[in-house]
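Enquirer: attaching a predicted model along with its sequence, questions to come.
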Amino acid sequence: MLLPKPSAVRATAGSFTFAEDDQIAGPADLAAIVRRLLGPGSGLDLPLAADGRIAVGLDAALPAEGYRLSVTPERIEIFAADPGAVGWAVQTLRQLLPAAALLPGSRVRPLTLPAVQIEDRPCFGWRGMHLDTGRHFVPLSDLFRFVDLLALHKFNVFHLHLTDDQGWRFESRRFPRLQEIGSWRRETRRPAEQHGDGTPHGGFYRQDQLRALVGYAAERGVTIVPELEFPGHVSALLAAYPEFGNHPETGYEPATTFGVFEEVLSLDDETMAMVFALYSELLDVFPSRYVHIGGDECPSAEWLASPRAAELAAERGLDGPGHLQRWFTDQLRGWLAERGRIAVGWDEIAEDGPVPGAVAMAWRGAAHGVRAAEHGMDVVMAPTRRTYLDYYPSDRDDEPYRIGGLVTTPTVYAFDPLDGVPAEVSGHVLGVQGQLWTEYQPTPRDLDYTAFPRACALAEVAWSDPTGRSWEEFGPRLAAHLERLDMLGVGFRPEEGPRPWQRGGTGHRRRLAEQQDPSPEQPG
């Protein structure tokens, strides 16, 4: 009952029972990975020793992130393509243990594993989950917990959305008013409501806190890809530094409601210097090869109405201010490339043609990803109708308030990231990513309910061979896996039965869907 499903599993006779004095044989750095992931739940020290019954090593013949796991009554052996793959092997090993043995401090005795031979490799190299901390601040401890849950499901990318109209979450030492002013809004109001809640909301992460998170994630095979959102979604930034906007005389404030706002950066030389300074600070904290530059939902109305924007466009050889966003994207892509980083942007960055060397995250529909791939860009498939986990998980009237749309667990599981992608450009599809936007998910409990079990289905889409995939076969494995999540205290949404809590009354979901369907993609 493993999830995601390994490439090949063969059960054999007998079982392996851990002893209190069991040891690990193999290189110290690999043994440390096994100990870090297996030790807390098993309650074993697992020191290094040449004759240990748990053996770990590398095999260069294995594909990237691939591993072989052998459990016999006498011995556990792990051979992996790279240190990250050692971690994936141990995550599989953890799932073979009783669910209670996943908990730190567990003392399940006797602690046994079924004898089994497993060969495994991922389908995609980019297996991501996105988390928005801008709309609602997520406590730091819950970011660490989120990393653990990603690693358990063999996700290897954590896309951390750090800024938006409603709040700035990244500590800047160059521009301290960003956290002093931009990280707090005076209240929160849902767009369909006339009045806000009257409660201030905010918070930010210090750079050292984020460095600790990066290190913790790296030890579990997860790369954190940070995002600072420009040149739109900048209300919180302009509240702190109005001089970087097109109307500095305006009394900007962090947005108290949700949607797309017309305020954008002015993109003059002073603003560009600020952007590069902020990204310099970001690169100092996040070593990821990929850096997300945002770029979505950026209205051009302010630029089109601004004489100064027209002057800037002319100075830069552009046909008009409507081309400023593309110019900005090219500038930031080049700046990152000079520093050995690769820009990732929402698919709008390629609206005016391909951006060589950048990655397009296809959120408005798979067709945007196909077009970018056909023009030679690498792509991450993240279409709303398959991967937006902030959409409603069912059409029941007692579902908690959400932004609109409908993405069920079976819908996620049926997603094929390569559907419609010509074979000759399929190599440009790096992988797949799920999105957790937090407009209507103010607490970690909300995030649990929204993410799981749909993230479990997406994990299998990202990792496992799609051949022969069926919901009927997946269902029993998912049920067994949810027992593990329950043991870990994850407040997942039950696929059947009553909801754990309710918000709104009869017809609530239907009314909201009529008011706002945020997806630009047609069902399919």
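Expert: Received the coordinates, thanks. Here the structure is a predicted model, which is why all the values come from computation and not from measurement.
Enquirer: going by C-alpha atoms from here, please, whenever you check contacts or count neighbours.
Expert: OK.
Enquirer: summarise which helices and strands the helix or strand containing L237 is packed against.
Expert: Per DSSP states H and E, L237 falls inside helix 235-240. If you count contacts as 3 or more CA pairs under 8 Å, 6 or more residues apart in numbering; DSSP states H and E, helix 235-240 packs onto strand 167-168, helix 177-180.
Enquirer: tell me which residues are up against the next helix or strand after the longest one.
Expert: Following helix 177-180 in sequence order, the next helix or strand is strand 184-185 (DSSP H and E). Counting contacts by CA atoms under 8 Å, 6 or more residues apart in numbering, the residues outside strand 184-185 that touch it are 166-168, 200-203, 253-256.
Enquirer: dropping in the other structure now:
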Amino acid sequence: MTNDCMPAVLPAPRRVDMGEGRVALPLRGRINEDASVGDEGRVLAGQIAGEIERATGMRWDIAQGGRWNGFVELRRDDGMAPQSYELTVSEQGVSIVGGGFEGVRNGVQTLRQIIRQSGASLPLLHIADRPDYAVRGYYLDVTRGRVPTLDWLKQWADELCLYKYNQLQLYVEHTFRFDGMSGTWRGTDALEPKDIIAFDDYCAARGIELVPSVSTFGHLYTALRSRDLRDLGEFPEDADRPFSFIERMAHHTLNIADPRALEFSLRLIDSYLELFRTKKFNICADETFDLGKGRSRAYAERVGVATMYARYVSALCRHLSERGHEPMLWGDIALEMPEILGQLPKDAILLNWLYAPDVGDDKVRQVGESGIRQYVCPAVWGWSNLAPRSKDAWSNISRLSECGLRYGAAGFLVTDWGDFGHVNDPRLVIPGMIQGAAAAWNLAGSGGRDGMDAVGRAIDAIEYGDADARYAETLAAVDDDATFRWYNLVQYLELDDGNGGLNHGVAELLYAGDERRTAWVRSGADLAQTRARLLTVLRDRIADMPRANDDLHALLLRLPRAKDASAATKILSPLLVAVHGQMLLNTAGWIFAVRAGAIDGPEPDGLANATAKELEVWAETYAAAWRDVSRESELRRVMRLIWRCADELRTEPGSQEARGDVSENAPANALADAQTITPEAAHDVE
């Protein structure tokens, strides 16, 4: 047998020796899992048995102990390197030996993937494998619009396990039912303590450490707008401003000059950590944009913003350390003000998030040289879009893996954010999640920076059961034809203050690629002019709508039939929803740009009204897909934006004068294709 007969495995194993021939699985076989493995619920044996039944229809027995013969034998060898494993498939059967429970778990996942593709007979082989990064984590946003159902969270843990992740963090701001904070979490379908306890048990049984992560400093938009807590913010006077997805990303930091702020943060920490078995805790503490600018200005003038920040997070970290816990925090503020690095507790883990597709190693080296432990944190690039930006994700993930290995990073944490309502369907970032797993375990074996296509083909084979489906490739193509993204629509709509005037709070947060273009867009005199300038900055991309929609339509025509119901619900259904939605967004953006005078061309009769109706029909399908994996949470807010878009399309175009200037006095390069982003800067441009 040649290597061509080797089934796809992700992450790619470090060493594979192929034998000659295959071995048939017994009709009535048994999996014998040694008690020393440490798998009390026999979850690992059950995973193998389940995979065999799905692939062949055969139902196998599970046993333990030396008196029982098993065609598949699982045992532990603590003399092996932690997490390493050896998998042998011979004519006599299958053996998995692992370094500790996690090593056995890792070997089981490789066997599952092979069974999934091979069915009733397995290729003879021997695999010896171990990971590059000891910690391979995933960071899932459950707060910025979408709260997953517990069933979906368990399915997600199963996916993470299959691809050998061993840590998961859920990002929480206001979507947890903390006692005494009902004004913060009301109406959000928030998670409860019982959910966390049940999910922690579920993850632990699969070798995944569930780490608590909660905002304790910045990103407290909902809490600091509540009646009970608004007085703790830097700008309590802004608490009654209309809700805005854009403003939610950029404001609402604790006023740490108020002693009650520390009491509040410690209360969050102490009540939340009791629900988890891990000793790690992520205090977040990122993007504290308002620090020292409002109520704490006098304190900042006296000691400096960097010292303010360092003192506060150090107090939170010490509180955790004194109780035997290991503090974590995001690294953006410390890297913006490097003097902070020297003031942080040495037992803290800095989560170094760097999302640029062409990320370099400067900031990873900087933390590495400081002596502080770090996890490098890339992104799946799913936020603010109907389909993830897969190419940007792979470039970012693969490059940052290289950087982290070069400078001794202690872990690799793949982030999955849901900015601006979390419109991105979680099922569509599964390929990005698997890319992250491939890069964290064995980047070189996955092809390094040039490995995206090979990893994509393996994803199709393992995850979707069809090596020729090209789902991963198709998904990556959708964003190529996104001429007006969800985020652009949110900006366009939220510039309206609700009364036809300009929302200055949103306008001041727009970013247009460089300082000159940004200043030009922000200086619009009124709503019409500011919108026109925004669309002008984006006009080259928006004007490409006819070609892009033709491409998306052609993509629909070549999508394969799903091989089974699992593939239909995992990838085909959410992909169809995303493609149809993106075509409608592209058309809406083009109509708005024509009306604003940002691009030339007559508006075809009836196009706007037809697009509005199609949007409303599409929205109902989108809502059904949302409910497949998520609670209601903030679905209503997302739907309202879609309905606002439909209503805007039905509005009669304004006069030429109402458009505002779009080319006169425009700065050089204002018409370039720039992705507009918020000053948090992390996501679309670093």
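Expert: Okay, I see it. Values in this document were obtained by computation on a predicted structure and should not be read as measured data.
Enquirer: quick revisit: make a PyMOL selection of the buried ones in the contacts of strand 184-185 of the first structure.
Expert: Buried subset of the contacts of strand 184-185 of the first structure, written as a PyMOL selection, criterion 16 or more other CA atoms under 10 Å:
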select buried, resi 166+167+168+201+202+203+253+254+255+256
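Enquirer: host element of the aligned partner of L413 of the second structure in the first structure?
Expert: Mapped onto the first structure by TM-score structural alignment, L413 of the second structure lines up with Q433. Element membership for Q433 of the first structure (DSSP H and E) is strand 429-436.
Enquirer: what helices and strands are in contact with the helix or strand just after that strand?
Expert: Proceeding N to C from strand 429-436 of the first structure, the next assigned helix or strand is helix 444-451, under DSSP H and E. Helices and strands touching helix 444-451 of the first structure, as assessed by 3+ CA pairs under 8 Å, 6+ apart, comprise strand 429-436.
Enquirer: quick one, the strand it packs on and helix 444-451 angle?
Expert: With axes from the mean of the first three to the mean of the last three CA atoms, to 10 degrees defining the directions, strand 429-436 of the first structure sits at 130 degrees from helix 444-451.
Enquirer: neighbouring contacts of stretch 621-639 of the second structure?
Expert: Contact partners of stretch 621-639 of the second structure, identified using CA under 8 Å, 6+ apart, comprise 145-149, 151-152, 187-190, 421, 423, 425-426, 574, 577, 619.
Enquirer: buried only: go through those for me.
Expert: Applying 16+ other CA under 10 Å to the contacts of stretch 621-639 of the second structure, the neighbour count classes 145-149, 152, 188-190, 421, 423, 425-426, 574, 577, 619 as buried.
Enquirer: just give me the closest of the residues you listed to R650 of the second structure.
Expert: Minimum distance to R650 of the second structure across these is 16.5 Å, recorded for A619 (CA to CA).
Enquirer: wait, that closest one sits on I642?
Expert: Yes - A619 of the second structure is within contact range of I642, at 7.1 Å (criterion: CA atoms under 8 Å).
Enquirer: just so I have it, where are all the helices in the stretch 351-500 of the second structure?
Expert: For the stretch 351-500 of the second structure, the helices defined by DSSP state H, counting those that start in this stretch occupy 362-370, 390-406, 430-442, 452-463, 471-480, 486-494.
Enquirer: distance to Q117 of the second structure and mean neighbour count added to those, as JSON lines?
Expert: As requested, the helices of the stretch 351-500 of the second structure are arranged in JSON lines below (distance: least, CA to CA, whole Å; neighbours: other CA atoms under 10 Å):
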{"stretch": "helix 362-370", "distance to Q117 of the second structure": "38", "mean neighbour count": "16"}
{"stretch": "helix 390-406", "distance to Q117 of the second structure": "25", "mean neighbour count": "24"}
{"stretch": "helix 430-442", "distance to Q117 of the second structure": "17", "mean neighbour count": "27"}
{"stretch": "helix 452-463", "distance to Q117 of the second structure": "7", "mean neighbour count": "21"}
{"stretch": "helix 471-480", "distance to Q117 of the second structure": "17", "mean neighbour count": "21"}
{"stretch": "helix 486-494", "distance to Q117 of the second structure": "37", "mean neighbour count": "21"}
